[in-house]
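J.: next come a sequence and a model predicted from it.
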Amino acid sequence: MEWKKEFIDFSFKKKVLKFGKFILKSGRTSPYFFNSGTLSSGKDINKIGLFYAHSIIHSKIKFNVLFGPAYKGIPIVVATAIALKNYYNLNIPYSFNRKEQKKYGEKGDIIGSQIKNKKIIILDDVVTSGKALNNSIQIIEKKEAKISSVFVLLDRKEKGERNFYELKNFKNKKKYKIISMITITDLISYILEKKELHQYLSMLIQYRKKYGIS
């Protein structure tokens, strides 16, 4: 879809997406890096919210609450809720978790809409092995909510605590579908169309061959 190409171009121009040599949290040396934290203006985050909204509507998945994991998921979930209202006239509530337990006031670990017995879409920026998203799944399941799907900007599709297009929660043996704006395959296709980036093509292909999910 055209908006996917638009998203990659937007990410590259904003230096959210970079090609080169990067050490990941997993210890792997990656030929590309994606950092949504660099999107720190109102215009940028509004654009990201619209990309998520397009993806959610296109998926036709049933849900009634958006959830954004702290910290990067917080601006994402707010921007997406605004985009769904402004562009699709859907007034969807959102919530996010605290990383630190509050010991005064309401002492809750969830801020925003209550999620018990709701159908939840989790919004995050990147999934690599799936470890971080498994933490969000456990938070939501403790609230007796149902996870409809997980939406991310980039799915690196790498070996780890997950299956192809799915995230596996080892504790309850359930699997959850991951829907991404783009994948490493989309990045390779993008580079093929950009002669100035061809120097990175072989590195991405080799990286996918070594760590990718086949």
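T.: Perfect, thanks for sending it.
J.: for the rest of this, base every contact and every neighbour count on C-alpha atoms.
T.: Noted.
J.: check contacts around the nearest residue to Asp109 once chain neighbours are set aside.
T.: Nearest residue to Asp109 in three dimensions, chain neighbours excluded: Arg98, at 5.2 Å (Cα to Cα, 6 or more residues apart in numbering). Contacts for Arg98 (Cα atoms under 8 Å, 6 or more residues apart in numbering) come out as 70, 109-111.
J.: out of these, which comes closest to Glu2?
T.: Using Cα to Cα, Ala70 comes nearest to Glu2 of those, at 30.1 Å.
J.: give me the three-state assignment for the most centrally placed residue in the chain.
T.: Central residue of the chain (Cα atoms, centre = their mean): Val152, 2.0 Å from the mean position. Local secondary structure at Val152 is given as strand here, using DSSP: H, G, I helix; E, B strand; the rest coil.
J.: enumerate every residue touching it.
T.: 123-127, 178-181.
J.: how about residues contacting stretch 104-122?
T.: Taking Cα under 8 Å, 6+ apart as the rule, stretch 104-122 contacts 62-69, 93-102, 136, 140, 143-151.
J.: would you confirm that Phe51 contacts Glu6?
T.: No: applying Cα atoms under 8 Å, one finds Phe51 not in contact with Glu6, separated by 9.4 Å.
J.: neighbour count: these two, which is higher?
T.: Of the pair Phe51 and Glu6, Phe51 is the one with more neighbours under other Cα atoms under 10 Å, namely 20 against 12.
J.: let's bring in a second model and compare:
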Amino acid sequence: MSTSFRTDFVRFALQEGVLRFGSFVTKSGRTSPYFFNAGLFNNGRSVGRLAQFYAQALIDSGIAFDMLFGPAYKGIGLATAASMALAAAPALQGRDVPFAYNRKEAKDHGEGGHLVGAPLAGRVVIIDDVITAGTSVRESVDIIRAAGAQPAAVLIAMDRMERAGPDGALSPHSAVQDVSQTFGIPVVSIASLDDILALLQDDAQFAAHRQAVLAYRDRYGIV
């Protein structure tokens, strides 16, 4: 993926209020100088554009795949939208990419079970917004393998490039790195913290936030 593609996504996230700068307390209790919440892509236009970014990132990765899987709950809409964008992508020449997702609770009527959508088969790309603890990826990998399919990659919107754990006992790797090493599959992100920092360096409108983000990366980021 080109630098301009990743920068375009960062700017898009800023325009939609999905990426914000300031002071935010994260779920882990850390005070972060930026916050990325893909749930704020919440209208047809923005989700349609987001899906195009997902589709292009996957195509540009060169990873061979047969279908998408969206873990409940955020992944459901993302897999659906990305599948539509892939169907319209000129690079795939009209190829129709199936998708599936899971329910949190199994149905005991209708088609039943935890899975909805196309049967899991072949090389499956897991699509989500971010990887924080890797829990949804682990659950997804188990579901895909149990169906006899193969996890091919994980596709996310933003890689925070951040280590987990308390201060003084930080994990040696980021959540993204841990997922990739644990399951032996690549993790593709549309953009990362490096791309956010690149924008902060080049755009005077946001330059005031750069030192705070750099300090946060120095404290919690991967080397």
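T.: Received, thanks. Everything numeric in this text was worked out from a predicted model, so none of it was measured.
J.: TM-score for the pair, please.
T.: Put the two chains on top of each other and the TM-score (TM-score structural alignment, normalised by the length of the first structure) is 0.90; 211 aligned residues with a Cα RMSD of 2.0 Å.
J.: look up how far Lys116 of the first structure lies from the residue nearest to Asp109 of the first structure.
T.: 16 Å (Cα to Cα, to the nearest Å).
J.: one more: Val77 of the first structure?
T.: From Val77 of the first structure to Lys116 of the first structure the distance is 18 Å (Cα to Cα).
J.: which one's more surrounded, these two?
T.: More crowded of Val77 of the first structure and Lys116, by other Cα under 10 Å: Val77, with 27 against 14.
J.: which position in the second structure aligns with the more buried one?
T.: Correspondence of Val77 of the first structure to the second structure, assessed by TM-score structural alignment: Ala79.
J.: is it true that its match touches Gly70?
T.: Yes: counting by Cα under 8 Å, Ala79 of the second structure does reach Gly70; the two are 5.0 Å apart.
J.: what's the overlap in contacts for these two?
T.: Joint contacts of Ala79 of the second structure and Gly70 (Cα under 8 Å, 6+ apart) are 99-101, 127-128.
J.: what ranges do the strands span in the first structure?
T.: Here the first structure has its strands, by DSSP state E, at 17-23, 29-34, 65-68, 94-97, 110-112, 119-127, 146-155, 162-163, 166-169, 174-183.
J.: got those as CSV, with distance to Asn46 of the first structure columns?
T.: Shown next, in CSV, are those (distance: least, Cα to Cα, whole Å):
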stretch, distance to Asn46 of the first structure
strand 17-23, 18
strand 29-34, 18
strand 65-68, 16
strand 94-97, 16
strand 110-112, 20
strand 119-127, 15
strand 146-155, 14
strand 162-163, 30
strand 166-169, 27
strand 174-183, 16
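J.: nearest to Arg208 of the first structure, out of the ones you listed?
T.: strand 29-34 (9.7 Å).
J.: output the contacting helices and strands for that closest one.
T.: The contact analysis (3 or more Cα pairs under 8 Å, 6 or more residues apart in numbering; DSSP states H and E) places strand 29-34 of the first structure against strand 17-23, helix 201-211.
J.: so which bit of the second structure is the last one matched to?
T.: Per TM-score structural alignment, the counterpart of helix 201-211 of the first structure in the second structure is residues 210-220.
J.: if I look at Lys195 of the first structure, how far off is Asp124 of the first structure?
T.: Lys195 of the first structure is 31 Å from Asp124 of the first structure, by Cα to Cα.
J.: which of those two has more neighbours?
T.: The neighbour comparison of Lys195 of the first structure against Asp124 (other Cα under 10 Å) goes to Asp124, with 28 against 9.
J.: which one in the second structure is aligned with the more buried one?
T.: Under the alignment (TM-score structural alignment), Asp124 of the first structure maps onto Asp128.
J.: repeat that for Glu100 of the first structure.
T.: If you follow Glu100 of the first structure across to the second structure using TM-score structural alignment, you land on Glu105.
J.: that match - nearest residue in space that isn't next to it in sequence?
T.: His114 (6.5 Å).
J.: and the gap between the one you found and Asp66 of the second structure?
T.: His114 of the second structure sits at a distance of 21 Å from Asp66 of the second structure (criterion: Cα to Cα).
J.: do Lys107 of the second structure as well
T.: Distance, Lys107 of the second structure to Asp66 of the second structure, by Cα to Cα: 26 Å.
J.: more neighbours: which of those two?
T.: Asp66 (16 against 12).
J.: what does the more buried one correspond to in the first structure?
T.: So, by TM-score structural alignment, Asp66 of the second structure is matched to Asn64.
J.: correct me, but that match touches Asn91?
T.: No: contact criterion Cα under 8 Å: Asn64 of the first structure and Asn91 do not qualify, at 9.4 Å.
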